[in-house]
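S.K.: Sequence first, predicted model second:
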Amino acid sequence: MPVTASRSPNPRRIVLLAGPSGSGKGELSRRSGLPVLPLDEFYRDHDAPGLPRRYGIVDWDDPSSWDAGAALEALTSLAHDGSAEVPVYSIAESRRLGTGRLDAGEAPLVIAEGIFAAELIAPLTAAGLLAEALVLRRPAPVVFALRLARDLREHRKPPLTLLRRGWSLARAQAADVTRWQAAGMRPTGLHQGTRWLQRLAGSAEAEQHHHHAPARLPVLEITAVCFLRDGAQGTEVLAVRKRGTGSYMQVGGKLEPGESARDAAVREVGEELGVSLDPAELAPLGEFEAVAANEPGTMVRSTVWTTGTPLPDPLEVRAELADHRWVRLDHPGSGARLAPLMVQHILPALRDRR
């Protein structure tokens, strides 16, 4: 039963803003008037296993102390849905205190600011969501003074630790800015950056207002498999997220040349979950078409299957998958962005089948 979904509106685009700690990224973001996602909210808790250490504490300047996948997931939701669930992180306590909701409203751009912003250039570019990447460049003595005053005022760490870290960051600042530029970020000052962001926002808004739907998009043939389980609050379906992306979807993928949808489903489940499927266990749910979640300017046409094959507990995803979650059929929630194919077709079809 083929179904063609209406195309969703243009997503908001993301402006990445990096710069030394204390250089004024938050001030530049505030002056722009755009919604802001502080990337510091995605630091890992101080007791998470495997965190890097320096100065006798966790090295919070190392990207491995930060959850890039969660940040990308939130930005994808902001871009496509206009809101996202965001952690509330205490720098002083080095742990998450809870979550909050960030709404982008009607703004055509969202700023994501933090010292690890450059880590998101590649995945946002691949998703067609990157509008600009800026690095704030200011004199090292100014940044040192601003950072120390802020950190002492907010009691972020003991004073001696703040001084030691501050001197180290000041010595590394020139190399850090050079590295950010090499990653593709445009250097800017505070006032110049403010004017640039305001012009960029005006252009993006005009583009939204004058957008016309393009010709029919190319269609990618894929297959997907639904694993269901009885959760505490009702039936749940497995959703997975690929590395470098922010949307959750079903296990599956593209068909190889000459491969049937059923054979592709068996192969993908084996590669991504390490589970051997009996092809006879696959029951067709339908064939659906929707905007691709991770491939800009593309539609997907998917043959979707269900199976009663049990999954191992705990489940470990592999191959190109980054993580997974179980989604309630009746109340999918808004904590993560689900692929259009899942929202528009798969979840309704599963609900109708019960």
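M.R.: Received the coordinates, thanks.
S.K.: use CA for all of it now, contacts and neighbours both
M.R.: Will do.
S.K.: which one in this protein is furthest away from the centre?
M.R.: Residue farthest from the centre of the chain, counting by Cα atoms, centre = their mean, is Ala280 at 36.0 Å.
S.K.: for this structure, what's the longest helix?
M.R.: Longest helix in the chain, counting residues (DSSP state H): helix 159-182.
S.K.: just checking, next helix/strand downstream of that helix?
M.R.: strand 186-188 (DSSP states H and E).
S.K.: Who are the packing partners of that following strand?
M.R.: Counting contacts by 3 or more Cα pairs under 8 Å, 6 or more residues apart in numbering; DSSP states H and E, strand 186-188 is packed against strand 130-136.
S.K.: Give me the angle between the strand it packs on and helix 159-182.
M.R.: Between strand 130-136 and helix 159-182, the angle comes out at 130 degrees (axes from the mean of the first three to the mean of the last three Cα atoms, to 10 degrees).
S.K.: And here is the other one:
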Amino acid sequence: MTTPGPLPRPPRRIVLLAGPSGSGKGLMGRRSGLPVLGLDEFYREHDDPGLPRRFGIVDWDDPASWNAGAALEALTALAHDGAADVPEYSISASRRIGSTRLEAGGAPVIIAEGIFAAELIAPLAAAGLLADAVVLRRPVPVVFTLRLARDLREHRKPPLTLLRRGWGLARDQRGDLERWIRAGMRPEGLTSGVRRLRALTALAEAEAAHGPGPRASDVLRITAVSFLRPGPHGPEVLAVRKRGTGTYMQVGGKLEAGETALEAAVREVAEEIGVQLEPRDLEPLGDFEAVAANEPDTLVRSSVFVCRRELPEPIAVRAELADHRWVRVDDPGTGPRLAPLMLEHILPALRGL
């Protein structure tokens, strides 16, 4: 069995920052001196049929207008790898107009700010990445004025539409604040919030100075299947992302009581992508051990199989899966984060086939 090498540096921690639109979340981030990921960049495109509407325009304050999975992917990559490709979204055009590369550098803490930040509390906490969740609390008249001035300056929508939207959001602000607090966010003013962020940074730096802790002791026994296909630039392997996580990995999962790894592989493929395999469709790639992608202080010990059978297109992920993509075997690129098991063991083994 191939075992994991030295543990990587601890991932950067993430502070989620919410607050009413225009309340000064970006200003708080700038004053903290920390890298800031704007969650508003992950709005859905204007032609998405599921976009909710209000005030005669897309309702940008409804979580259904926002792609939580894409935001979680970027934050996971930033926390573990220190960089992520982030879309640039134009509110006035209601679409993405480009992308940029966000680098975290040596910062031990990252801020993710936006009105939907509370949606990410649970998945980031489960992944061991959450440092804190803060909601910016400021007076309603101040927020109304700041928001209207910003929206008019940036020509986001016609002035009358912006006024109607501004009055509606002002009426909702008290209830929104209570909802964020119930979700587990800490209310802070602008000045006290900046102090809180600086204190969290100092704590993270002190923890990092002591070096990585002991190797994870919990071990999960799993199985995984690598589906291969020819691509325009060489062989590609299927990678999937579980709901509420930001890391891509292989189809597979934990062994049930009394199952062999091969039996579990056949079952997991049926459950996750709806494909019925026979045991003869799978050939062993190897047994590997690596740091778990989504569970803190845990190792995974996996029996990995290869399947060259052609998959039906389009692939429909199901069960606990949220998304899938094909990754080049020889060059996976710098996009979404891949699980350590895949990067350190599976891709090198596939290259050697």
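M.R.: Nice, I can see it. Just so you know, these numbers come straight off a predicted model, no measurement behind them.
S.K.: that older thread, mind giving me the packing neighbours of the longest helix of structure 1?
M.R.: Contacts defined by 3+ Cα pairs under 8 Å, 6+ apart place helix 159-182 of structure 1 against strand 130-136, helix 140-153.
S.K.: Name the residues that touch the longest one?
M.R.: I take that to be helix 140-153 of structure 1. 20-23, 157, 159, 162-163, 166-167, 170, 173 (Cα atoms under 8 Å, 6 or more residues apart in numbering).
S.K.: before we move on, what about stretch 215-231 of structure 1?
M.R.: 235-238, 250-255, 261-262, 264-265, 269, 297-309, 328.
S.K.: Ala239 of structure 1 looks like it's in a helix, true?
M.R.: No. Read with DSSP: H, G, I helix; E, B strand; the rest coil, Ala239 of structure 1 is strand and lies in no helix.
S.K.: Can you tell me how far it is from Arg147 of structure 1?
M.R.: Distance of Ala239 of structure 1 to Arg147 of structure 1, computed by Cα to Cα, to the nearest Å: 41 Å.
S.K.: what's near enough to touch the residue farthest from the centre of structure 1?
M.R.: Not one residue lies near Ala280 of structure 1 by Cα under 8 Å, 6+ apart.
S.K.: Map it onto structure 2.
M.R.: Aligned counterpart of Ala280 of structure 1 in structure 2: Arg280 (TM-score structural alignment).
S.K.: From Ser217 of structure 2, how far out is that match?
M.R.: Distance from Arg280 of structure 2 to Ser217 of structure 2, by Cα to Cα: 34 Å.
S.K.: And Leu169 of structure 2, by the same measure?
M.R.: 49 Å.
S.K.: which of the two has more neighbours?
M.R.: Ranked by neighbour count (other Cα atoms under 10 Å), Leu169 of structure 2 and Ser217 place Leu169 first, with 19 against 9.
S.K.: Can I have the buried ones of the contacts of helix 140-153 of structure 1 as a PyMOL selection?
M.R.: Per 16 or more other Cα atoms under 10 Å, the buried members of the contacts of helix 140-153 of structure 1 correspond to this PyMOL selection:
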select buried, resi 20+21+22+23+157+162+163+166+170+173
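S.K.: could I get the contacts of helix 140-153 of structure 1 as a markdown table with distance to Ser65 of structure 1?
M.R.: Listed next are the contacts of helix 140-153 of structure 1 as a markdown table, based on distance: Cα to Cα, whole Å:
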| residue | distance to Ser65 of structure 1 |
| --- | --- |
| Pro20 | 16 |
| Ser21 | 15 |
| Gly22 | 18 |
| Ser23 | 20 |
| Lys157 | 16 |
| Pro159 | 21 |
| Leu162 | 18 |
| Leu163 | 20 |
| Gly166 | 18 |
| Trp167 | 20 |
| Ala170 | 20 |
| Gln173 | 19 |
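S.K.: thinking again about what came up before, so how far is the longest helix of structure 1 from its chain's centroid?
M.R.: 27 Å (Cα atoms, centre = their mean, to the nearest Å).
S.K.: mean per-residue distance, that helix to structure 2?
M.R.: Averaged over the aligned pairs, helix 159-182 of structure 1 sits 0.3 Å from structure 2 after superposition, using mean Cα distance after the TM-score superposition for structure 1.
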